[in-house]
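**Q** Pasting the sequence and the predicted coordinates here, then a few questions.
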Amino acid sequence: MPAPSPTTRATFLRSTAESFVKAFIAGTSPCSILDTYFTSSAQIHEHGPAWANARLPFLGKTFTGRRQPGSTPSHDGGSTCDDYYDLLSRTLSFHPTERTAPASVEFVVDAEALGPGGEEEGKGVVTVKMSAAFKSVKSGEGWEEEFVYVLSGFDEEGRIGRQELWADPLSAWVAVGE
């Protein structure tokens, strides 16, 4: 069977990315999101300064793969994609606004681009800018911000191999407090 055309693959990747974003906004459980939208060896990396890890333990490190079935969540920072979502949800709460879900045309797709893993990952990169309100679980202090997802390394079934995030770590740092 011939490989799909770049246009068809771009439409497919856009659809996958949109579906992932809608599931995230709807509050779908992280485990379901990882099961549905990510490869088993996926990576998640939220960019940010290493000095912020004391308050924001999900920043600046790469979380890889999934937690083994039946194992308990790590309380030491862990390193799986499940641990990323655990750390994030113990630190911040997410509150979608009317501007959170971008229109389909705002998903920038390059079906032939290689992500940071190069040839080892699948082809395709999708970039999307979103906005939402966040709140510190600890202090209750909130803020609104724009953030960017870059999804790459898609497998043939359209599952995401890598998610990179760029957000506003200074606002999160201040909101979380000491």
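**A** Arrived safely, thanks for sending. All values derive from a computational prediction rather than experimental measurement.

**Q** drop to CA atoms for contacts and neighbour counts, all remaining ones
**A** Will do.

**Q** Which residues are in contact with Asp155?
**A** By CA atoms under 8 Å, 6 or more residues apart in numbering, Asp155 lies in contact with 39, 121-123, 161.

**Q** Make CSV out of those and add neighbour count and secondary structure.
**A** Putting those into CSV (neighbours: other CA atoms under 10 Å; DSSP: H, G, I helix; E, B strand; the rest coil) gives the following:
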residue, neighbour count, secondary structure
Thr39, 20, strand
Glu121, 18, coil
Gly122, 23, coil
Lys123, 22, strand
Gly161, 26, strand
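
**Q** this is the comparison structure:
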Amino acid sequence: MFAPNAHHEIAKTRYTILQDRALAFCSAFLDLPNNPPDKLLSEHFVTDGPKITEHGPEWANKRLPFLGRTFSGGDECLEYFSLLSDTLEFIPNKQTFPGKEGTIVDDTAFAGSKTARGDVRGMVSVVGRAKFKAVKTGQSWDEQFIYRLSEFDEDGRIGHWEVWADPLSAWVAVGDEKQ
């Protein structure tokens, strides 16, 4: 016989944990003033070697210094946020991130790298839409971008956050690196 309210006490699956954590992470970007980088890292990332990679050509580092490299560890991840916010402003809206129906979750996928935690499985992809603005020029544009979250720990904290965005629009908006 089932215990009273047993139907309300269903254990979360790995899939649900990863999806919920990914959506919570994305939601934090909708209220950046109350979610500064150190809070994002402490609440959503593993403590032992988080990584952030924003993919793009290395030659674009002259104008977009956060692009084309992996920032590893807490201090480097904070550096990523600093370089990013010195260059671009992120202007989200209510439709920036999809709900559960708009996430792709594979709780058994392997990102291709081993961590101190071993062969870490699980990947979540989310497509977002927002306006971005170059800090120095004020030029803005709308774009779609993709977040791929992987290397989660047992609690669903993110080990690696990868971003694919539109570096050409950012490059043009930021303008000449001599500014």
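**A** The structure has been received and is ready for your questions. Bear in mind the structure is a predicted one, so any value in this text is a computation, not a measurement.

**Q** Superposing both, give me the TM-score.
**A** Counting by TM-score structural alignment, normalised by the length of the first structure, the TM-score of this superposition works out to 0.86. Behind it: 160 aligned residues with a CA RMSD of 1.3 Å.

**Q** returning to that earlier point: once you map the contacts of Asp155 of the first structure onto the second structure, which are still in contact?
**A** Contacts from the contacts of Asp155 of the first structure that recur in the second structure, judged by both residues aligned by TM-score structural alignment, their matches' CA atoms under 8 Å, are 39, 122, 161.

**Q** What separation do you get for the last one and Glu120 of the first structure?
**A** Gly161 of the first structure is 10 Å from Glu120 of the first structure, where distance means CA to CA, to the nearest Å.

**Q** same thing with the first one?
**A** Distance of Thr39 of the first structure to Glu120 of the first structure, computed by CA to CA: 13 Å.

**Q** in what helix or strand does the residue nearest the centre of the second structure lie?
**A** Residue closest to the average C-alpha location in the second structure (CA atoms, centre = their mean): Trp161, at 4.6 Å. Assessed by DSSP states H and E, Trp161 of the second structure sits inside strand 160-164.

**Q** Now that strand on the first structure. Mean distance?
**A** In the superposition with the first structure, the average deviation recorded for strand 160-164 of the second structure is 0.5 Å (mean CA distance after the TM-score superposition for the first structure).

**Q** now that strand: which residue numbers in the first structure?
**A** Under TM-score structural alignment, the counterpart of strand 160-164 of the second structure in the first structure spans residues 162-166.

**Q** just checking, what packs against the host helix or strand of Tyr15 of the second structure?
**A** Here Tyr15 of the second structure is covered by helix 14-28, with elements defined by DSSP H and E. If contacts are counted by 3 or more CA pairs under 8 Å, 6 or more residues apart in numbering; DSSP states H and E, helix 14-28 of the second structure sits against helix 37-44, strand 103-110, strand 121-134.

**Q** any idea which of these is most buried?
**A** strand 121-134 (a mean of 20; mean count of other CA atoms under 10 Å).

**Q** Tell me how far the aligned residue in the second structure for Asp86 of the first structure lies from Glu154 of the second structure.
**A** Superposed on the second structure with TM-score structural alignment, Asp86 of the first structure falls opposite Ser82. Distance of Ser82 of the second structure to Glu154 of the second structure, computed by CA to CA: 29 Å.

**Q** what does Gln95 of the second structure give?
**A** 30 Å.

**Q** neighbour count winner among the two?
**A** The neighbour comparison of Gln95 of the second structure against Glu154 (other CA atoms under 10 Å) goes to Glu154, with 14 against 11.

**Q** Reduced to three states, what does that one come out as?
**A** Following DSSP: H, G, I helix; E, B strand; the rest coil, we place Glu154 of the second structure in the coil state.

**Q** Make sure Asp107 of the second structure is actually in contact with Ile17.
**A** No - Asp107 of the second structure is not in contact with Ile17 according to CA atoms under 8 Å; the separation is 9.3 Å.

**Q** Are we agreed that Val174 of the first structure is in a strand?
**A** No - counting by three-state DSSP, Val174 of the first structure is not found in a strand; it is helix.

**Q** quick one, what contacts it?
**A** No contacts exist for Val174 of the first structure under CA under 8 Å, 6+ apart.

**Q** Roughly how far does it sit from Gly48 of the first structure?
**A** Val174 of the first structure is 14 Å from Gly48 of the first structure, by CA to CA.

**Q** Nothing else from me, thank you.
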